[in-house]
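Novice: sequence first, predicted model second:
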Amino acid sequence: MTHLSRLQQGIQRGEFLITAEVMPPKGGNPATMLHMAQLLDPWVHGINVTDGSRAVLRMSSLAAASLLQQHHLEPIYQVACRDRNRIALQADLMGANALGIRNVLALTGDPVRAGDQPQAKAVYDYESVRLLQVIQKLNQGMDSENQPLPDGALNLFPGAAVDPQSGSWSGLQRRFERKLQAGAQFFQSQMIVDFDRLEKFMTQIAQGCGRPILAGIFLLKSAKNAHYINKNVPGVKIPEALIQRLERAVHPLEEGIRIASEQVQWARQLCQGVHLMAVKREDLIPEILTQAGLSPTNPARYTPPAPPDPKGHGATGAGEMPGK
């Protein structure tokens, strides 16, 4: 009997899907990543492990996903085409399958010039649609050249990224349909700030596609953080009203948690799930979900936080945590 990942099971049951993102370490010690992933585990159907996000050097996403797997956590292994040719991509996918990793997010990859190794040579032998097509072949027991795999087919569960805020509506529709045809089983969106645009995407493009769409929700930690994103992240324009809320807040991080929880509630009315991003503050994602009225997806693995010490020596509230 084929083993279904936790994400696949959630999709089959029609649950509101929750995924979140962790970054592999920039170095050899995975302790912080594993700690954050363990905090997320009771709340999510899968934990995305980024692959050189924004072209910044970090530990291999395959190695990091395997570490999560070893700790009985549910990884979503991100694979970017930027750094590897078709031989290396297929080899890594075979390795992931052998390690028991099922969920794969196929990405083209951010441009090298955006990162911390701007002299690196980009590969882009494939882009995300072609990678999805290759995963489909590998699952059927064939490689990219239609040669049979003598040691067995793969059993991967592929997903893809989508950007409902894309400037080209026809381009968005065309690329979404190509990813569907290439075998994408779920979609995680880029950071959403325009929920009218998300609703339009869901009703005009994604409706009836039979695949869950997870809206990308990003924790804004301060007005400075929001301004940085507007300046440096293509295709994202955080509304001035949200920036002003953060500027006026006595505790901007707490306000950012409230904003993210409101956005989760909006997404619940429009699509089939959320994908949460809280760079370096993944520990706050459970609070976002709690404020949004959601419960742990896996209650058996959930341990409620200890109550604050009345003498002031216990856990601190979210507003007292540094918003770096």
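Specialist: Sure, I can see it. Everything numeric here is computed off the predicted structure, so don't read it as measured data.

Novice: from here on, contacts and neighbour counts on C-alpha atoms
Specialist: Will do.

Novice: which residues sit in contact with Leu138?
Specialist: Leu138 is in contact with Ser144, Leu149, Ala153, Leu154, counting by CA atoms under 8 Å, 6 or more residues apart in numbering.

Novice: could you dump the residues you listed to a markdown table with secondary structure, neighbour count and distance to Gly235?
Specialist: What follows is those, written out as a markdown table (DSSP: H, G, I helix; E, B strand; the rest coil; neighbours: other CA atoms under 10 Å; distance: CA to CA, whole Å):
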| residue | secondary structure | neighbour count | distance to Gly235 |
| --- | --- | --- | --- |
| Ser144 | coil | 17 | 32 |
| Leu149 | coil | 15 | 40 |
| Ala153 | coil | 17 | 38 |
| Leu154 | coil | 22 | 35 |
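
Novice: please produce a markdown table containing those residues, extended by distance to Asn97.
Specialist: What follows is those, written out as a markdown table (distance: CA to CA, whole Å):
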| residue | distance to Asn97 |
| --- | --- |
| Ser144 | 16 |
| Leu149 | 13 |
| Ala153 | 9 |
| Leu154 | 6 |
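
Novice: use this one as the comparison:
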Amino acid sequence: MADTSNFLSSISFRDAARNGDFLITAEVAPPKGGNPEHMLRMAATLKGRVHAVNITDGSRAVLRMTPLAASAILLKHGIEPICQFACRDRNRIAMQADLMGAHALGIRNILALTGDPVKAGDHPNCKGVFDLEAVRLLQVIQKLNLGVDFNDKPLTDGELDLFPGAAVDPQCSSWSGLQSRFEKKLAAGAQFFQSQLITDFDRLQKFMDGIAAGCNKPILAGIFLLKSAKNAEFINRMVPGVNIPQDIIDRLAAAPDPLQEGMKIASEQVQFAKQLCQGVHLMAVKREDLIAPILDMAGIAPIGKVYAQVDGNF
């Protein structure tokens, strides 16, 4: 495995966010097993194209490697992670312990999530914890950054320096609920927001002009690569809160090459988002290698990164 310790950004995700850069992140799943090579290969295709790589935490309640370890592996290879923390599987003691561990390992970016219900996943009979939820997790991170724990007791071995973010769903059916939740996350210290999959860009604009206006925190629109009409229909059935419009499904169904059409749709959505918000979060499950071509199609230039020459593959 090649040494990629110099595969580092000239600017951190935190600095890019604070500078007002158009932010680009992408999602990579941790391995289901002990071998991280596939994850590293997919992350390597994102070099020079994204500011940071999200590592999921049991997305859809499906078992995978802990994102804490997977993020540490990426960091070791010079790839800046955004480590997702879901409240489903840990109580507040374990959550704080893992956050301390993340800081000690050099992981700084944390996405605070409540987590998908266990019945949605591959261990439906296991017990969900949910001792905290996303807002309270953000509050915990605030405290840890100030040098105290959940109970306001001092951290005798030093405060943390984490950069927390949160999820947002501009397509939520309850506008008042969306506003309330967003404002609570802001008050709890969220420094950036990554959205769920966006298909209704009019709704995104309404959210940006209304609820998010003046918040001074970057909003990254979730862009999902749809590989076929069948894939889009599956997502509509299986992913709560997602409604891929029929015209997109019909477009994929009529295309001679559905995957290429899905890439074109994603690139168009990146262009829409660039006019509305401060970044995009790209999701291309099992085809992360197509994210750079999608960005090319959207006219998004490589970001300002500095790399060393690396021989061999991950």
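Specialist: Noted; the coordinates are in hand. Here the structure is a predicted model, which is why all the values come from computation and not from measurement.

Novice: what's the TM-score here?
Specialist: TM-score for the superposed chains, counting by TM-score structural alignment, normalised by the length of structure 2: 0.94, backed by 300 aligned residues with a CA RMSD of 1.2 Å.

Novice: alignment lookup: Glu261 of structure 2 to structure 1.
Specialist: By TM-score structural alignment, Glu261 of structure 2 lines up with Glu255 in structure 1.

Novice: what strand or helix carries that match?
Specialist: helix 252-270 (DSSP states H and E).

Novice: just list what that helix packs against, helices and strands only.
Specialist: helix 195-201, strand 213-218, helix 240-248, strand 273-277, helix 285-291 (3 or more CA pairs under 8 Å, 6 or more residues apart in numbering; DSSP states H and E).

Novice: now for these, which one comes closest to Gln188 of structure 1?
Specialist: Nearest of those to Gln188 of structure 1, taken as CA to CA: strand 213-218 at 4.7 Å.

Novice: the closest one aligns to what range in structure 2?
Specialist: Counting by TM-score structural alignment, strand 213-218 of structure 1 lines up with residues 219-224 of structure 2.

Novice: just to check, the match of Glu261 of structure 2 is in contact with Arg245?
Specialist: Yes: contact criterion CA atoms under 8 Å: Glu255 of structure 1 and Arg245 qualify, at 7.4 Å.

Novice: between the two, who's got more neighbours?
Specialist: Taking neighbours as other CA atoms under 10 Å, Glu255 of structure 1 and Arg245 compare with Glu255 leading, 22 against 16.

Novice: residues touching that one, list them.
Specialist: Going by CA under 8 Å, 6+ apart, Glu255 of structure 1 touches Arg245, Leu246, Ala249.

Novice: kindly report the same for Glu27 of structure 2.
Specialist: Neighbours of Glu27 of structure 2 in contact, by CA under 8 Å, 6+ apart: Val53, Asn54, Ile55, Thr56, His281, Leu282, Met283, Ala284, Glu288.

Novice: 7 Å instead?
Specialist: Shown in contact with Glu27 of structure 2 (CA atoms under 7 Å, 6 or more residues apart in numbering): Val53, Asn54, Ile55, Leu282, Met283.

Novice: any idea how far it is from Asp131 of structure 2?
Specialist: Separation of Glu27 of structure 2 from Asp131 of structure 2 (CA to CA, to the nearest Å) stands at 26 Å.

Novice: go on, Gln196 of structure 2?
Specialist: To Asp131 of structure 2, Gln196 of structure 2 is 23 Å away according to CA to CA.

Novice: compare those two (neighbour count), which wins?
Specialist: A count of neighbours by other CA under 10 Å puts Gln196 above the other of Gln196 of structure 2 and Asp131, at 21 against 16.

Novice: element containing the aligned partner of the more buried one in structure 1?
Specialist: Counting by TM-score structural alignment, Gln196 of structure 2 lines up with Gln190 in structure 1. Using DSSP H and E, Gln190 of structure 1 maps to strand 187-191.

Novice: how big is the offset of that strand relative to structure 2?
Specialist: Its aligned residues in structure 2 lie a mean 0.2 Å from strand 187-191 of structure 1 after superposition (mean CA distance after the TM-score superposition for structure 1).

Novice: could you check the angle that strand makes with strand 213-218?
Specialist: For the pair strand 187-191 of structure 1 and strand 213-218, the angle between their directions (axes from the mean of the first three to the mean of the last three CA atoms, to 10 degrees) equals 30 degrees.
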